[in-house]
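S.K.: generate coordinates for the sequence data below:
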Amino acid sequence: MTGVPLKHQRISRILAREIRAGRRPAGERLPGEHALTRRFGVSRTTVRATLAELSEEGLITIRIGKGSSVLFDGRPPDDRLGRARALAVRGAATSARTLAVRETHDSALAAELGLEKDEFVCVERTRELVPDGTVVSYERGPGCGPTTDEQRTSRTADDSFAEHAVALLDPGHFRLSLAFG
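M.R.: Below is the predicted model:
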């Protein structure tokens, strides 16, 4: 190899620069294969190799039949102020769709959280990207079913219980980040 980048590598670098510079914000769909073929004057095979490389770098997600969408830039979202705010700070407009609201009882969770009463309001909702309605998370409150994936308990300033939520996150839009110290 002479060190000269291949066509798909050159195109990948151009698109990666556009994404990292914010010209293609998180959640935006990339032009389709045919449009990229015309823009760069290359074959669909080259475009597919480009998209695969961008996906491996964590810059886009590829969905069969839906196209490719720009991911968040790899930084874990800071959701101390809530997931919606964390996404908004990252440039992704979202909306929440409420699926169900009901009263429930969960004595094990009440004990875990140090609460006297085991009464909770179960809220199930999805969080969706505004441009195309792509669901990026399914969230549910206590007592809505088995707890898996990400769990978060929120408390008020005086340390009173406020909310306990479980979220199933779309790996195409969120990444797991671990820190050891």
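
S.K.: switch to C-alpha atoms for all contacts and neighbour counts from now on
M.R.: OK.

S.K.: how many neighbours does residue 39 have?
M.R.: 10 (other Cα atoms under 10 Å).

S.K.: if I look at it, how far off is residue 68?
M.R.: 16 Å (Cα to Cα, to the nearest Å).

S.K.: mind listing the strands for the chain?
M.R.: Assigned by DSSP state E, the chain shows strands spanning 60-63, 67-70, 94-105, 119-129, 135-140, 150-155, 161-169.

S.K.: can you list contacts of the second one?
M.R.: Counting by Cα atoms under 8 Å, 6 or more residues apart in numbering, strand 67-70 makes contact with 19, 24-32, 51, 59-62, all of which sit outside it.

S.K.: buried ones among these?
M.R.: Neighbour-count burial (16 or more other Cα atoms under 10 Å) applied to the contacts of strand 67-70 gives 19, 24-30, 51, 59-62.

S.K.: from the contacts of strand 67-70, which is closest to residue 104?
M.R.: residue 27 (34.7 Å; Cα to Cα).

S.K.: look up the closest residue to that closest one, ignoring the ones flanking it.
M.R.: residue 70 (5.2 Å; Cα to Cα, 6 or more residues apart in numbering).

S.K.: what's the answer for residue 85, then?
M.R.: Per Cα to Cα, 6+ apart, closest to residue 85 is residue 79, 7.1 Å.

S.K.: and that neighbour, how many residues sit next to it?
M.R.: 13.

S.K.: and it, how far from residue 33?
M.R.: 34 Å.

S.K.: got it, and residue 27?
M.R.: 18 Å.

S.K.: next one: residue 141
M.R.: For residue 141, the distance to residue 33 - Cα to Cα - is 40 Å.

S.K.: more neighbours: those two, which one.
M.R.: residue 141 (24 against 18).

S.K.: which residues in the chain form helices?
M.R.: 7-20, 33-40, 44-56, 83-89, 107-113 (DSSP state H).

S.K.: any chance of those helices in a markdown table, with distance to residue 168 too?
M.R.: Compiled in a markdown table, those are given as follows (distance: least, Cα to Cα, whole Å):
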| stretch | distance to residue 168 |
| --- | --- |
| helix 7-20 | 26 |
| helix 33-40 | 30 |
| helix 44-56 | 21 |
| helix 83-89 | 12 |
| helix 107-113 | 19 |
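
S.K.: one more to put side by side:
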Amino acid sequence: MIRQVRFDKKGRVIKRLMQRIERGQWRKGSVLPGEHRLAEEFAVSRGTLREALAELKRQNYIATQSGVGSIVTYDGQPLDHHLGWARALAASGFSVTTELLDLALVHRPDLHDDHGHTDYVRIERRRITDTGVAVSLECALVPACDGLERLPDTGLVDGSVTASLAACGFIGTHGDQWVGCRPLDAREAQTLGRAEGTVFLAPVRVTRDPKNRFVERVDSLLDPAHFRMHLTFGAPPP
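M.R.: Sure thing, here's the model as predicted:
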């Protein structure tokens, strides 16, 4: 019975912390209050609070940085919340802003066999830290149909690709991700403010809906100094 009560307390803390992060009360890059303060607020022991934080870290809602504490890494678009994909997450602790660089229709017949479309909306974004360092370049392709083709004129819904897709009935539930690395070409290097040939992580993610309909392809370039890969495998002990 004591173990059950402890589990319920931990589960309650996990749920409430996740809700605050998902609702934007604590945004990506912000530092959570200290363990003592959170333990007092939720009326749990420091041990229970630490177990809850460990679960948030496992699910990539937060990361820990020595001398700083627990830092929010959730940005509203987790690559894997329940599905077990390999995932890339920001764990640098910097506050990051997103710049929209391009929003345009493109014709890509070379991708028809892979995704079933030849026309796409191309969405290019760059993320920059509060110190002015560009840490990622992301190019998303979404199908230019069912209302999405109007995005270049209307803009993204609330600045979000996910919200824009959902508004047109595209809800991603599963997919695949591949991770490699490659040197930056001249254009990419200029956009990121790096030397041509600098090696970046280069994940590619393809998302599909419950009917296996193509939703989105995202090709990213990530500064390995600010991003890392996390893969969870096996089952934890009971």
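
S.K.: TM-score of the superposition?
M.R.: Here the TM-score for the pair of chains, by TM-score structural alignment, normalised by the length of structure 1, is 0.50; 122 aligned residues with a Cα RMSD of 4.1 Å.

S.K.: picking up where we left off before, count the residues that sit near the residue mapped onto the residue nearest to residue 27 of structure 1 from structure 2.
M.R.: By TM-score structural alignment, residue 70 of structure 1 lines up with residue 72 in structure 2. Neighbourhood size, residue 72 of structure 2 [other Cα under 10 Å]: 26.

S.K.: can you check residue 120 of structure 2 too?
M.R.: 22.

S.K.: so it: helix, strand or coil?
M.R.: strand (DSSP: H, G, I helix; E, B strand; the rest coil).

S.K.: distance of it from residue 162 of structure 2?
M.R.: 15 Å.

S.K.: next: residue 51 of structure 2.
M.R.: 31 Å.

S.K.: same check, this time on residue 67 of structure 2
M.R.: 34 Å.

S.K.: of the two, give the one with the bigger neighbour count.
M.R.: Set residue 67 of structure 2 next to residue 162 and count neighbours by other Cα under 10 Å: residue 162 wins out with 18 against 6.

S.K.: ok, now how distant is that one from residue 151 of structure 2?
M.R.: 13 Å.

S.K.: please apply the same query to residue 124 of structure 2.
M.R.: 13 Å.

S.K.: what touches both of those two?
M.R.: In contact with both residue 124 of structure 2 and residue 151: residue 103, using Cα under 8 Å, 6+ apart.

S.K.: closest one to residue 98 of structure 1 among the helices of structure 1?
M.R.: helix 83-89 (14.1 Å).

S.K.: who does that closest one touch, helix- and strand-wise?
M.R.: strand 94-105 (3 or more Cα pairs under 8 Å, 6 or more residues apart in numbering; DSSP states H and E).

S.K.: in the strand it packs on, what's buried?
M.R.: Those would be 94, 96, 105, for strand 94-105 of structure 1 by 16+ other Cα under 10 Å.

S.K.: list the contacts of residue 137 of structure 1.
M.R.: 126-128, 167-170.

S.K.: save those residues as JSON lines, and put in distance to residue 147 of structure 1 and neighbour count too.
M.R.: Compiled in JSON lines, the contacts of residue 137 of structure 1 are given as follows (distance: Cα to Cα, whole Å; neighbours: other Cα atoms under 10 Å):
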{"residue": "126", "distance to residue 147 of structure 1": "16", "neighbour count": "20"}
{"residue": "127", "distance to residue 147 of structure 1": "18", "neighbour count": "20"}
{"residue": "128", "distance to residue 147 of structure 1": "21", "neighbour count": "20"}
{"residue": "167", "distance to residue 147 of structure 1": "9", "neighbour count": "20"}
{"residue": "168", "distance to residue 147 of structure 1": "10", "neighbour count": "16"}
{"residue": "169", "distance to residue 147 of structure 1": "13", "neighbour count": "19"}
{"residue": "170", "distance to residue 147 of structure 1": "16", "neighbour count": "13"}
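
S.K.: from those residues, which is closest to residue 101 of structure 1?
M.R.: Nearest to residue 101 of structure 1 among the contacts of residue 137 of structure 1, with distances taken as Cα to Cα, is residue 126, at 12.7 Å.

S.K.: residue 108 of structure 1 versus that closest one, what's the distance?
M.R.: Distance from residue 126 of structure 1 to residue 108 of structure 1, by Cα to Cα: 25 Å.

S.K.: hang on, residue 63 of structure 2 packs against residue 73?
M.R.: Yes - between residue 63 of structure 2 and residue 73 there is a contact at 6.4 Å, judged by Cα atoms under 8 Å.

S.K.: just how off-centre is stretch 199-216 of structure 2 within its chain?
M.R.: 12 Å (Cα atoms, centre = their mean, to the nearest Å).
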